[in-house]
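Novice: Turn this into a model:
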Amino acid sequence: MKVALEVRHMSQVTELTQGLEVIGPQKPEYETILSEDALAFLADLAGRFAPGVKQLLAGREARQAMVDAGQLPDFLSETKDIRDGDWKILGIPEDLRDRRVEITGPVDRKMVINALNARVKVFMADFEDSLSPAWDKVVEGQQNLKDAVEGTIEYTNPANGKHYQLEENPAVLIARVRGLHLKENHILYNGEPIPGALMDFALYFYHNYRALLQQGSGPYFYIPKLQSHLEARWWAQVFAYTEEKFCLQPGTIKVTCLIETLPAVFEMDEILYELRNNIVGLNCGRWDYIFSYIKTLRNYPDRVLPDRQQVTMDKPFLSAYSRLLIKTCHKRGALAMGGMAAFIPAKDPAKQEQVLAKVTQDKELEARNGHDGTWVAHPGLADTAMAVFNDHIGPDMDNQLHITRDVDAPITARELLMPCEGEATEEGMRANIRIAVQYIEAWITGNGCVPIYGLMEDAATAEISRSSIWQWIKHGKHLSSGQLVTAELFRSMLKQELEVVREELGEERFNGGAFDRAADLFEQLTTADELAEFLTLPGYQILTQETVS
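Specialist: Okay, the predicted model is just below:
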């Protein structure tokens, strides 16, 4: 059933509030989030800004075509004056100056409570890579965040009766919206699905900005998967319009942008400049960055990556990325956030010791480089990460903005594009297959944050896994065992590893899931002639086929 939006209690219904249709299943408890006023604001944004998304996505395709044709990414000559200019961002609010450890996770109700209660500075509530955006999860996630901002969020586990509620002094809340490539199929504007990013931004802002400002905080956002400063400019226009519409001081909305695409690393100064009124920092989204390296350089046989387990932050192209982000941010007065520790605490003491040692090593590298903070995926790792950054930042400082890296030699495009040494192994390929199948199965059945083999995986993991094997097939990569990687070899391994997954999970779980469908999607994407932009795009069609049919 289509529900046409009508705004009856406004003095004038503008053209921009016409044509918004909510076609997702309606429940009485959704009325608060999908209120007429909130939807009117969303319709306003969609009318003004949705057309620009199509242009930006077309720009991505055009730039990729140039790279495919042989023009490697590089710093832009037309924006050299911005990179050379002497300017800084507007400023950083008090409650965002110390972000030495942040926890990330989906907007599940229990997760929101546990994350806000964790011994961290910030919780990034995720509508993107760790959320499978089923209609109910998206709407209920907005309600969960609204309740969290109001301090009323509670949850009782129906299985064991355990009760969860907020403790005093919870972490600062930042909402990560969906990327520009993702649509929301359950809300149409002029008959077309709206950008998921606009829905996530509009509903979170509208329902929470007043309460957040009254608490001395504000409407804070993470923006993912930017590929150019033109996309940053689009967001800056959304923020400026929103602030003016709600009579807020320019710069009230604050954002942190993830630099998790290869094109964006060449435009970090420009991204900061376009968003200078609103931005407070950049983040090394390193797992998606690895995927983007593969995707962007997919036509280059000399830049094929090895097993993903070997692609660590000490590799030259990733080290250059991290150091350039820090230098760029600190020059402009912005924070430079590090990447994710995806480990899960282990029950076995010996394994737990290994986990904590790996986390410590990773975080020490980030802290020494000059990052102002880092990410963890599990509350059990917060203390370990915090100890590392406490040692480097100390009790009297909030961050490491004083580390300028001015003595570093200029980081060149050659360093950022440098090939990565390492082997492609049969063990690594089989692990990729098992992990990707399990993650895709979870995603298309509504779960975007999945513990697999001791790691908390999100969509970036499956993207690396499938694109890496695609790359090996395309360029005739040989495994360390001497086997040529072909589509036939992949299909054979996929069949074998599906049986391994069946044995690991048990017949009941396997037969009750969607593993065959996940394997079919994985095979289609990995053996296709062209590398698909995102597996979540066809995955979303599977996820939403019943609710929008």
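
Novice: For the rest of this, base every contact and every neighbour count on C-alpha atoms.
Specialist: Fine.

Novice: what's the nearest residue to E244 if we skip its chain neighbours?
Specialist: P250 (7.5 Å; C-alpha to C-alpha, 6 or more residues apart in numbering).

Novice: brain fart, L272
Specialist: Distances taken as C-alpha to C-alpha, 6+ apart put I279 closest to L272, at 6.7 Å, once the chain neighbours are dropped.

Novice: show me what contacts the one you found?
Specialist: Contacts of I279 were listed using C-alpha atoms under 8 Å, 6 or more residues apart in numbering, and they are 89-90, 254-257, 272, 334.

Novice: just to revisit the earlier point, and the residue nearest to E244, how far from K88?
Specialist: P250 sits 16 Å away from K88, going by C-alpha to C-alpha, to the nearest Å.

Novice: now the other sequence, so there's something to compare against:
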Amino acid sequence: MTTSPTLDLPDGVEVDAPLRPGYEEILSRRALELVAALHRELEPRRQERLAARAEVVARVSAGEDLGFLPETEAVRSDPSWRVADPAPGLEDRRVEMTGPTDRKMTINAMNSGARVWLADQEDANTPLWENVVEGQINLRDAILGTISFTSPEGKEYALATTDQAQLPTIVMRPRGWHLDEKHITVDGQRVAGGLVDVALFLCASAQPQLDAGKGPYLYLPKMEHHLEARLWNDAFVLAQDALGIPQGTIRATCLIETFPAAFQMEEILYELRDHSAGLNAGRWDYLFSVIKTYRTRGADYVLPDRNAVTMTAPMMRAYTELLVSTCHRRGAHAIGGMAAFIPSKDEEVNAAAYDKVTSDKQREADDGFDGSWVAHPGMVPTCLEVFDGVLGDRPNQLDRQRDDVQVDAADLLDVASTPGEVTEQGLRANIEVAIQYLAVWLTGRGAVGINNLMEDAATAEISRSQVWQWLHQGVTLADTGEQVTRELVQRLTEEVLPGLPGDEADYAEATELFLQVAVAEDFADFLTVPAYETMP
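Specialist: Okay, here's the model as predicted:
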């Protein structure tokens, strides 16, 4: 018989959640002291930055446009500064595998042959309490080489090697600034989920990573302003002092996956320059942010069907070209977007998908990206082959300056030139994918295979936000001539539900949540915020 462990809680810290054997090793007094120190130092500024996000949307709604900040012109025009040199284990990032941190996925990712594993505690995960803690256990065990797993069917999983030099470098993605951790409070206040993730990761895995010749590395999501990057940088300085490790040991790659951040790439790199590992082009969340930021601004900012928006659209080309040129000018890695395809048993489907993925990765490699993401181990060889063909024996393309790139604010704002139409088929697809994803998310899984694609929270966010925008802009569907109304969304939802896999009753809570945000009068900033409150 096993008993629940007890925790050695610092003053002012409460943990109100079930505890399983082993949790006390992650929720150590040292880790909880770091959580408390970070919270007490940074929480007022976190709240200020979250309030500032709403002010940006309000100004855009009033007719003001996003643009490059005049107050930071000196940072952009100063040619002298560069970010820190690539850290050990991050010199070569030509293929990065992404995925949640459950035990089976951790082993598969470490055996994938990728150079980096984005160990996702954010969009491919759910903040279910067990995932928050056990994900950290799995990362620690993977670094120590002690991880193994036996499935309910009896299949055994283990690392192909325990030599960390031969395994992907782990880069953990914590939650964004907007998400709380409701199970941990400091002085009676909820703590930022991202600070919990980082503190637990650093206390459990920083030293094992350093012992393995690498380091504690992070992917930072959903920032909207360079002062949010400064907030992270201050967290790193505090944490490194608390843990007694040298300043600059922590390295962070920032996802440029919000519309406001696209205008502040240099400033974000600058704020984190001693801790920076580059920028990533997070395409799906970026589209979600375009819609969210400009949702009330009329037809010129209405995007067509989600699947019609490709990376060759003018605004997306401007975004990725600017990212590469900015990164390489400052000595930072530029990492490309996700190939979400999951290999299928249908060879015809596979052939078409592999061709599409190869073309996408070839564009990125030719543009100067230093690496790119895949969502399934089966896609690693395809991405690797493309980048091998461009890089050869070089670890990256940091020496390739993109002085030919000239991108201004109008290029980034050129949503109107995006080819495609809004159709009933696209509306149905958004409803179907969002409900199907949410139903699984609410059970505690954040990475869901739907229609041969590995979907995460970003998919649900763009799907429901498109429905909201089309509804509130009174868009007329190109294929049926109908106007998008609440009644139409409700009718199509009722038509979609019987065709989803499993029992229709399994989708009741997900459907209610989807409709709550998709047809509401006011736009919910993040779908995952109300969804998290419904979780046990």
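
Novice: Surely the residue nearest to E244 of the first structure is within a strand?
Specialist: No - P250 of the first structure is assigned coil when assessed by DSSP: H, G, I helix; E, B strand; the rest coil, not a strand.

Novice: what's the counterpart of it in the second structure?
Specialist: For P250 of the first structure, the aligned position in the second structure is Q247, judged by TM-score structural alignment.

Novice: and if you look at H371 of the first structure?
Specialist: Structural alignment places H371 of the first structure opposite F369 in the second structure (criterion: TM-score structural alignment).

Novice: likewise T412 of the first structure?
Specialist: Looks like T412 of the first structure aligns to D408 there (TM-score structural alignment).

Novice: gap between its match and A235 of the second structure?
Specialist: For D408 of the second structure, the distance to A235 of the second structure equals 32 Å [C-alpha to C-alpha].

Novice: just T249 of the second structure next, same as before
Specialist: When C-alpha to C-alpha is applied, the distance between T249 of the second structure and A235 of the second structure equals 13 Å.

Novice: do the same with E43 of the second structure
Specialist: As defined by C-alpha to C-alpha, E43 of the second structure lies at a distance of 11 Å from A235 of the second structure.

Novice: quick one on the thing from earlier: got a quick PyMOL command for the buried subset of the contacts of I279 of the first structure?
Specialist: The following PyMOL line selects those of those that are buried, judged by 16 or more other C-alpha atoms under 10 Å:
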select buried, resi 89+90+254+255+256+257+272+334
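
Novice: wait, the residue nearest to E244 of the first structure sits on T242?
Specialist: No - using C-alpha atoms under 8 Å, P250 of the first structure makes no contact with T242, being 9.5 Å away.

Novice: More neighbours: which of those two?
Specialist: Shown here are P250 of the first structure and T242; by other C-alpha atoms under 10 Å, T242 has more neighbours (21 against 15).

Novice: Give me the secondary structure label for the more buried one.
Specialist: helix.

Novice: That one: what's it in contact with?
Specialist: Residues in contact with T242 of the first structure, defined by C-alpha under 8 Å, 6+ apart, are absent; none qualify.

Novice: what about the aligned partner of V191 of the second structure in the first structure, distance to K54 of the first structure?
Specialist: With TM-score structural alignment as the criterion, V191 of the second structure lines up with I194 in the first structure. In this structure, I194 of the first structure and K54 of the first structure are 11 Å apart, going by C-alpha to C-alpha.

Novice: who has more neighbours, those two?
Specialist: More neighbours surround I194 than the other of I194 of the first structure and K54, with 27 against 14 (other C-alpha under 10 Å).

Novice: May I see the buried residues of stretch 298-308 of the second structure?
Specialist: Buried residues in stretch 298-308 of the second structure, defined by neighbour count with 16+ other C-alpha under 10 Å: 301-306.

Novice: Which residues outside that stretch are in contact with it?
Specialist: For stretch 298-308 of the second structure, using C-alpha under 8 Å, 6+ apart, the contacting residues are 291, 294-295, 309, 415-416, 418-423, 426-427, 430, 462-463, 466, 469-470, 473.

Novice: on that earlier part again, D408 and A235 of the second structure: which has the busier surroundings?
Specialist: For D408 of the second structure versus A235, neighbours defined as other C-alpha under 10 Å are more numerous around A235 (19 against 13).
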